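In: I would like the atomic coordinates for the input below:
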Amino acid sequence: MPHSIDYGKLMHRAMRGLIQQVLCDVRDKGLPGAHHFFITFETTHPDADLADWLRERYPNEMTVVMQHWFDNLEVTDEGFTVTLNFGDSPETLYIPYDAIQTFVDPSVEFGLRFESQDEAEDEDADDPNEDTALDEQGIEVEEDGAAKPRDAEVVSLDSFRK
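Out: Got it, this is the predicted structure:
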């Protein structure tokens, strides 16, 4: 089996590490200036933990805002726990990094968007009628030995810029 570098997976790991570091800084020092976060996550993720009424109201995904009032921020290598206020009702959420779809700090026009594994698999699905193979470097080649053109996966860090 050919060895190849999974840049998409490495990039996602690095971006989740960035989120972890930012949240650690916020936990230790608070939110500086006008910084605040919009975090969209999959409520269906098996490790996501939220109140039943929130899961019923947001059966697939939910966007939370960390800005003026949040409490009990705990950050681990796998995710974070935070208590947020929902209409004068504080609720504690656990959000695994793998469940995060977007992480945005609009105060500095910064945003990260993660593709789900399903989206990535759909995009990578090969045409079953197409005859291709992998060469020794893991590059797809056609029957005549020519390299098959592939679209590069580009991860945009500034997709939320105005």
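In: C-alpha from now on. contacts and neighbour counts both.
Out: Will do.
In: all strands of the protein, in order?
Out: 37-42, 61-66, 70-75, 79-85, 90-96, 100-105, 110-113, 132-134, 140-142 (DSSP state E).
In: another for comparison:
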Amino acid sequence: MPVEELRYDKMVEEALRGVVRDSLVFAAEHGLPGEHHFYVTFRPHHPDVEMADHLKARHPDEMTIVLQHQFWDLDVTEDGFAVTLSFSGKPERMVIPFSAVTGFADPSAKFGLQFQAIPGDDDEDDMEIDAFDPEPSRAPAAADVGDKPEPQPPGEGGGDGNVVALDKFRKK
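Out: Model prediction:
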């Protein structure tokens, strides 16, 4: 099969999804140090997401989970991760492929990534990297201990909060 073009957008996406993967591997092996916690936003109706139907019904388009104090059995593979979280006091197991992830943030480090569909691309699961505000404007799903996550005051945490948008480098 001849190569028509170099798909830098796909290469960058895979590299940045590796940051998400490596962060989750670290958390699975060592726990989360200090104030670190993750917001993971994903598409619940992605064909490879496995989670309770009642949760999919409550979050039809997008869902954000928080990995902070209480999460269990975090397993990370090359293609995705599985975790058990508490929703209204009931443990729920979720399996989430990285191709379903639309956002990842660690607000304590002022770090975030957002992935969106590439216009005109035939593969719906391929994503594009865009600028992301690591402090979500809407509250994430109450997945940490069954309660709402504690909001982070603006300006706290380390890092400089810079996120680079790659749109200006894309072929139009």
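In: quick TM-score on the pair, please.
Out: Scored against TM-score structural alignment, normalised by the length of structure 1, the superposed chains reach a TM-score of 0.73; 129 aligned residues with a CA RMSD of 2.0 Å.
In: if we can go back for a sec, in JSON lines: the strands of structure 1, plus distance to residue 4 of structure 1.
Out: Formatted as JSON lines, the strands of structure 1 follow (distance: least, CA to CA, whole Å):
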{"stretch": "strand 37-42", "distance to residue 4 of structure 1": "29"}
{"stretch": "strand 61-66", "distance to residue 4 of structure 1": "33"}
{"stretch": "strand 70-75", "distance to residue 4 of structure 1": "32"}
{"stretch": "strand 79-85", "distance to residue 4 of structure 1": "28"}
{"stretch": "strand 90-96", "distance to residue 4 of structure 1": "27"}
{"stretch": "strand 100-105", "distance to residue 4 of structure 1": "26"}
{"stretch": "strand 110-113", "distance to residue 4 of structure 1": "24"}
{"stretch": "strand 132-134", "distance to residue 4 of structure 1": "11"}
{"stretch": "strand 140-142", "distance to residue 4 of structure 1": "12"}
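In: and these: which comes nearest residue 156 of structure 1?
Out: Minimum separation from residue 156 of structure 1 across those (CA to CA) falls at strand 110-113, 7.4 Å.
In: quick check: the closest residue in space to residue 162 of structure 1 that isn't next to it in sequence vs residue 26 of structure 1, distance?
Out: Excluding the flanking residues, the one nearest residue 162 of structure 1 by CA to CA, 6 or more residues apart in numbering is residue 109, at 7.6 Å. Distance, residue 109 of structure 1 to residue 26 of structure 1, using CA to CA, to the nearest Å: 18 Å.
In: and residue 13 of structure 1, by the same measure?
Out: 20 Å.
In: now swap in residue 45 of structure 1 and tell me
Out: Residue 45 of structure 1 is 24 Å from residue 26 of structure 1, by CA to CA.
In: for the closest residue to residue 159 of structure 1 other than its chain neighbours, give me its contacts.
Out: In space, and not counting its chain neighbours, residue 159 of structure 1 is closest to residue 111: 6.6 Å by CA to CA, 6+ apart. Residue 111 of structure 1 is in contact with 102, 103, 104, 105, 157, 158, 159, 160, counting by CA atoms under 8 Å, 6 or more residues apart in numbering.
In: again, only using 10 Å
Out: The contact partners of residue 111 of structure 1, by CA atoms under 10 Å, 6 or more residues apart in numbering, come to 37-39, 102-105, 156-161.
In: filter those residues down to the buried ones.
Out: 37, 38, 39, 102, 103, 104, 105 (16 or more other CA atoms under 10 Å).
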